[in-house]
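Engineer: Just to be clear, the model below is a prediction. Sequence and coordinates:
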Amino acid sequence: MNPYAFLAIAIISEVFGSSMLKVSNGFKKLYPSIGVVMGMGVAFYCLSLSLISIPLGTAYAIWSGIGTALTALVGIIVYKESFNLKKFLGLALIIGGVVVLKLSSGGSH
């Protein structure tokens, strides 16, 4: 499987796990707590598989950057958290940074 597919699965799983933290009520609710553990477990496993071919700095920057941006969007869309110009600019800068890092890797990884 393509290492970037593993990285994408890692990102989606991490966003899911982080989103379940919100509803786990401090790990007092069983099913959301299981979602946190499973989401994070799959995320780290798939991240480790992506690191076989993708440089650590590139993979981690993409994983954390896109994961942060998507988690913020989940907060805004699902949990109705506030959204303003500063949040938009912050998310745009994160995504822009990820794009620049990906472009700097030369596409050979």
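Structural biologist: Yep, it's here.

Engineer: For the rest of this, base every contact and every neighbour count on C-alpha atoms.
Structural biologist: Will do.

Engineer: what helix or strand does the spatially most central residue of the chain sit in?
Structural biologist: Against the mean C-alpha coordinate of the chain, by CA atoms, centre = their mean, the closest residue is G67 at 2.0 Å. Assessed by DSSP states H and E, G67 sits inside helix 56-77.

Engineer: Buried residues in the strand or helix carrying A92, which are they?
Structural biologist: If you go by DSSP H and E, A92 is part of helix 85-104. For helix 85-104, a neighbour-count test (16 or more other CA atoms under 10 Å) marks 91, 94-95, 97-98, 101-102 as buried.

Engineer: okay, pairing it with this:
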Amino acid sequence: MKEYIYLLIAIIGELIGTTLLKASDGFSKLFLGMLALFSYASCYFFFSKCLKTINLGVAYAIWSGVGIVITTVIGIILWKEKNNLITILAIIMIIIGIILLNLTTTNK
């Protein structure tokens, strides 16, 4: 169970890092850029911890899939990025893919 907590922390770190990277405006706001790097470092640390017991493919699918979905939502809400039916369908397909991969793979 703790491996999924590590994975959750890694996802949160990646989401914070990506949001801060956008907010840093191409590192023109150095403090935000440095916070992004710190967030990514913690993200990879916790991702490596979860890989001790979760299969790489499953962990990466969850990490990247959840990251894509939530980052898209953050972009729409925070940065007023446009979305459309194709965006919503793509997010649904990513979620379905994560679920299917988890149903068909066993952990170590």
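Structural biologist: Good, I have the coordinates. Computed from a prediction, not measured in an experiment: that's the story for all the values here.

Engineer: rewinding a little: what's the angle from the helix holding G67 of the first structure to helix 85-104?
Structural biologist: Angle of helix 56-77 of the first structure versus helix 85-104, following axes from the mean of the first three to the mean of the last three CA atoms, to 10 degrees, is 150 degrees.

Engineer: Identify each buried residue in helix 56-77 of the first structure, please.
Structural biologist: 58-75.

Engineer: for stretch 29-38 of the first structure, same thing?
Structural biologist: So for stretch 29-38 of the first structure, counting by 16+ other CA under 10 Å, buried means 32-37.

Engineer: Closest one to E14 of the first structure out of the residues you listed, please.
Structural biologist: Sorting these by how near they are to E14 of the first structure, with CA to CA, puts V36 at the top with 8.5 Å.

Engineer: List the single closest residue to the closest one in space, sequence neighbours excluded.
Structural biologist: G17 (4.1 Å; CA to CA, 6 or more residues apart in numbering).

Engineer: I'd like the distance between L103 of the first structure and G97 of the first structure.
Structural biologist: 10 Å (CA to CA, to the nearest Å).
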